[in-house]
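In: no sequence on hand, only this structure:
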């Protein structure tokens, strides 16, 4: 078999560099660059060069499949054109200075598996269209200023493994559909303004490893079903308004040993029952 010459590889490399994405996708990227002050990014794009050379842009078959611009000093609001990158599987904009809202058309990104816009200054509510991104495995929007309620149809995300929304301004109850996602491994909703009860449906989180509901306004009995979550390794549900008795197992699992706030805003520790039968009778 003949050996391939270095010239062959040089030509092959040159052809791959000349490969170009569609005009729609390129326009979307340029819009993002200009809308977020690209001239001030830490690592900039040379718009005169092929898209394949732009740092953070991953292409596959001349399509943009990943965009990683984490910690790159993006300043400004996300343009609606970003939703034209319909082949994206990963969008990582973690730790920038992005303001404004999440575009309603975000649901057009049907191939997306990971969406991370955490540690920014995003406001407004979570678009219901996010629930149309059924391939989503990780949704991270923590450390923003997101308000409103969680979308009622969030349970449509049947492949979701990570839902991290802590340190926002979310209100309302935890949607009943959320308890239908049995693939969840990490559920972080702490430091919001969520209210209502933690439903017995929590038992469906059979894959859950980390649960944090710390610092909300949740009330009622702590569901004994949490003890059935055999994969649960970390839990913090303190600084809510839960009442009643808790088991020794749950009290020891919680980081702050079930420290709650009563109706007067005074910190109290929930009473630990001698056995689970006592808890069941209280529920």
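Out: The structure has been received and is ready for your questions. Quick caveat: nothing in here was measured; it's all calculated off a predicted structure.
In: going forward, measure contacts and count neighbours with C-alpha atoms only.
Out: Fine.
In: neighbours of residue 60, how many?
Out: 11 (other Cα atoms under 10 Å).
In: tell me how far it lies from residue 136.
Out: Distance of residue 60 to residue 136, computed by Cα to Cα, to the nearest Å: 19 Å.
In: residue 69 now?
Out: In terms of Cα to Cα, residue 69 sits 19 Å off from residue 136.
In: which one's more surrounded, those two?
Out: For the pair residue 69 and residue 136, the greater number of neighbours falls to residue 136 (25 against 20), based on other Cα under 10 Å.
In: how far does stretch 125-138 stretch from one end to the other?
Out: 18 Å.
In: residues making contact with that stretch?
Out: 101-116, 146-163 (Cα atoms under 8 Å, 6 or more residues apart in numbering).
In: what do you get if the cut-off is 7 Å, keeping everything else the same?
Out: 102, 104-107, 109-115, 146-148, 150-151, 153-154, 156-163 (Cα atoms under 7 Å, 6 or more residues apart in numbering).
In: give me the buried entries from those residues.
Out: 102, 105-107, 109-115, 146-148, 150-151, 153-154, 156-163 (16 or more other Cα atoms under 10 Å).
In: these in strands, which ones?
Out: 114, 115, 147, 148, 162, 163 (DSSP state E).
In: and these, which is closest to residue 40?
Out: Distance to residue 40 across these (Cα to Cα) is lowest for residue 115, with 23.3 Å.
In: quick one, what contacts the closest one?
Out: The contact partners of residue 115, taken as Cα under 7 Å, 6+ apart, are 90, 91, 92, 138, 139, 140.
In: which residues sit in contact with the nearest residue to residue 86 once chain neighbours are set aside?
Out: Spatial nearest neighbour of residue 86, chain neighbours left out: residue 109 (4.8 Å); criterion: Cα to Cα, 6 or more residues apart in numbering. Contact partners of residue 109, counting by Cα under 7 Å, 6+ apart, are 83, 85, 86, 87, 88, 133.
In: this is the comparison structure:
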């Protein structure tokens, strides 16, 4: 009887140790490990240990809420099982060697407020389902191989504060409904192949602090009203095809803007 009690006690504590997350979430993490050559990660996982001890995994109330594996030598593709991390709020796989398309399964992660996938080798179009992530506040996909147009659905992300899509191969125009992103503070689209006019609606982004559009094929005239945005600290539009008959004069107020135009550099944010 004593042996039986000890065995039951051992099984109980073993269950507590390994049941810190659901089987579904653990399976998703193991799929990521297997799909991205986990054995060669800079900081790898002991798959026999409790999930809450794994590098970059944050577990709260037995739920995986954050996955931060940046600078960790991930190689391969993000598996569709990522969609099983239903409580995930932060996904940071930046500075790795990930390739392929973004799996649609990410669209089911409705708790996400931050996606950081920059400096990888991801490709294909930025998918329309990105607009389903209603709680997203930070989206950084820069320095990848994304192509095609910026999806109109991205303007449905009403809570978005930072949108960074630079250094890809994006074409087409900046969505006219960009002004629907009322919470936006940073918009960076530099080093793509975007064309057409800078939409006048962009001046409705009254919370905007940084607007970086350099190194594209944008034409037309820079909306003068941008100079009236009181929060704007940085504006970069050099290396485009803009009609710069006037080079914006930076005023002497405390809210000076750092402005970069063709062959012109005015820097003065005090």
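Out: Cool, the structure landed. Predicted, not measured: the structure shown is a model, and the values here were computed from it.
In: superposing both, give me the TM-score.
Out: With the length set by TM-score structural alignment, normalised by the length of the second structure, the two chains reach a TM-score of 0.87; 248 aligned residues with a Cα RMSD of 2.0 Å.
In: quick one on the thing from earlier: of the ones in strands among the buried ones among the contacts of stretch 125-138 of the first structure, which is the nearest to residue 27 of the first structure?
Out: Each of those was checked against residue 27 of the first structure using Cα to Cα; the closest is residue 115, at 20.7 Å.
In: what's the distance between that closest one and residue 56 of the first structure?
Out: Counting by Cα to Cα, the gap from residue 115 of the first structure to residue 56 of the first structure is 15 Å.
In: same question for residue 281 of the first structure.
Out: Note on residue 281 of the first structure: its distance to residue 56 of the first structure, by Cα to Cα, is 56 Å.
In: and these two? Which one has more around it.
Out: Higher neighbour count among residue 281 of the first structure and residue 56: residue 56, with 17 against 8, using other Cα under 10 Å.
In: quick revisit: quick one: which two of the contacts of residue 109 of the first structure are the most distant?
Out: 85 and 133 (13.4 Å).
In: higher neighbour count, those two?
Out: A direct count of neighbours by other Cα under 10 Å for residue 85 of the first structure and residue 133 places residue 85 higher, at 27 against 21.
In: what's the neighbour count on the residue nearest to that one when sequence neighbours are not counted?
Out: Closest residue in space to residue 85 of the first structure, ignoring its immediate chain neighbours: residue 25 at 5.6 Å, by Cα to Cα, 6+ apart. Neighbour count of residue 25 of the first structure, defined by other Cα under 10 Å: 22.
In: quick check: the aligned residue for residue 25 of the first structure in the second structure?
Out: In the second structure, the residue paired with residue 25 of the first structure is residue 25, using TM-score structural alignment.
In: so that match touches residue 84, yeah?
Out: Yes - using Cα atoms under 7 Å, residue 25 of the second structure is in contact with residue 84, at 5.7 Å.
In: could I get the buried residue list for stretch 19-36 of the second structure?
Out: 20, 21, 25, 26, 28, 29, 30, 31, 32, 33, 35, 36.
In: residues making contact with it?
Out: Applying Cα under 7 Å, 6+ apart, the contact partners of stretch 19-36 of the second structure are 62-64, 74-79, 81-82, 84-85.
In: ditto for stretch 62-81 of the first structure
Out: Contacts to stretch 62-81 of the first structure, defined as Cα under 7 Å, 6+ apart, come from residues 19-21, 28, 31-32, 35-38, 40-43, 56-59, 85, 87-100, 103.
In: of those, just the buried ones, PyMOL syntax please.
Out: Restricted to buried positions by 16+ other Cα under 10 Å, the PyMOL selection for the contacts of stretch 62-81 of the first structure reads:
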select buried, resi 20+21+28+31+32+35+36+38+41+56+57+58+59+85+87+88+89+90+91+92+93+94+95+96+97+98+99+100+103
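In: among the contacts of stretch 62-81 of the first structure, name the ones in helices.
Out: Of the positions in those, 28, 31, 32, 35 sit in helices, assigned by DSSP state H.
In: export these to TSV and tack on distance to residue 7 of the first structure?
Out: As requested, those are exported to TSV (distance: Cα to Cα, whole Å):
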residue	distance to residue 7 of the first structure
28	35
31	37
32	37
35	41
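In: quick one: which of those residues is nearest to residue 236 of the first structure?
Out: residue 32 (37.6 Å).
In: what's the distance between the closest one and residue 74 of the first structure?
Out: 9 Å.
In: residue 58 of the first structure too?
Out: Taken as Cα to Cα, the span from residue 58 of the first structure to residue 74 of the first structure is 18 Å.
In: show me what contacts residue 114 of the first structure?
Out: Contacts of residue 114 of the first structure by Cα under 7 Å, 6+ apart are 89, 90, 91, 136, 137, 138, 139.
In: show me what contacts residue 141 of the first structure?
Out: Going by Cα under 7 Å, 6+ apart, the list of residues near residue 141 of the first structure reads 116, 117, 118, 164, 165.
In: kindly recompute the last result at 8 Å.
Out: Shown in contact with residue 141 of the first structure (Cα under 8 Å, 6+ apart): 116, 117, 118, 119, 164, 165, 166.
In: just residue 156 of the second structure next, same as before
Out: 131, 132, 134, 180, 181.
In: in a strand, residue 218 of the first structure, correct?
Out: Yes - Residue 218 of the first structure: assigned to a strand according to DSSP: H, G, I helix; E, B strand; the rest coil.
In: name the nearest residue to it, sequence neighbours excluded.
Out: residue 195 (4.5 Å).
In: which strand or helix spans that neighbour?
Out: strand 193-197 (DSSP states H and E).
In: just tell me what residue 233 of the first structure corresponds to in the second structure.
Out: Under the alignment (TM-score structural alignment), residue 233 of the first structure pairs with residue 233 of the second structure.
In: hmm, its match is touching residue 212, no?
Out: No - Residue 233 of the second structure lies out of contact with residue 212 (Cα atoms under 8 Å); the separation is 10.9 Å.
In: break down the second structure into its helices, ranges please.
Out: Secondary structure of the second structure (DSSP H): helices at 2-18, 23-35.
In: any chance of the ones you listed in TSV, plus distance to residue 249 of the second structure?
Out: Formatted as TSV, those follow (distance: least, Cα to Cα, whole Å):
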stretch	distance to residue 249 of the second structure
helix 2-18	63
helix 23-35	51
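In: closest one to residue 200 of the second structure among these?
Out: Residue 200 of the second structure sits nearest to helix 23-35 of all the helices of the second structure, at 42.4 Å, using Cα to Cα.
In: average gap between the closest one and the first structure?
Out: Its aligned residues in the first structure lie a mean 0.6 Å from helix 23-35 of the second structure after superposition (mean Cα distance after the TM-score superposition for the first structure).
In: mind checking how far that helix is from the chain centre?
Out: Distance of helix 23-35 of the second structure from the chain centroid (Cα atoms, centre = their mean, to the nearest Å) equals 21 Å.
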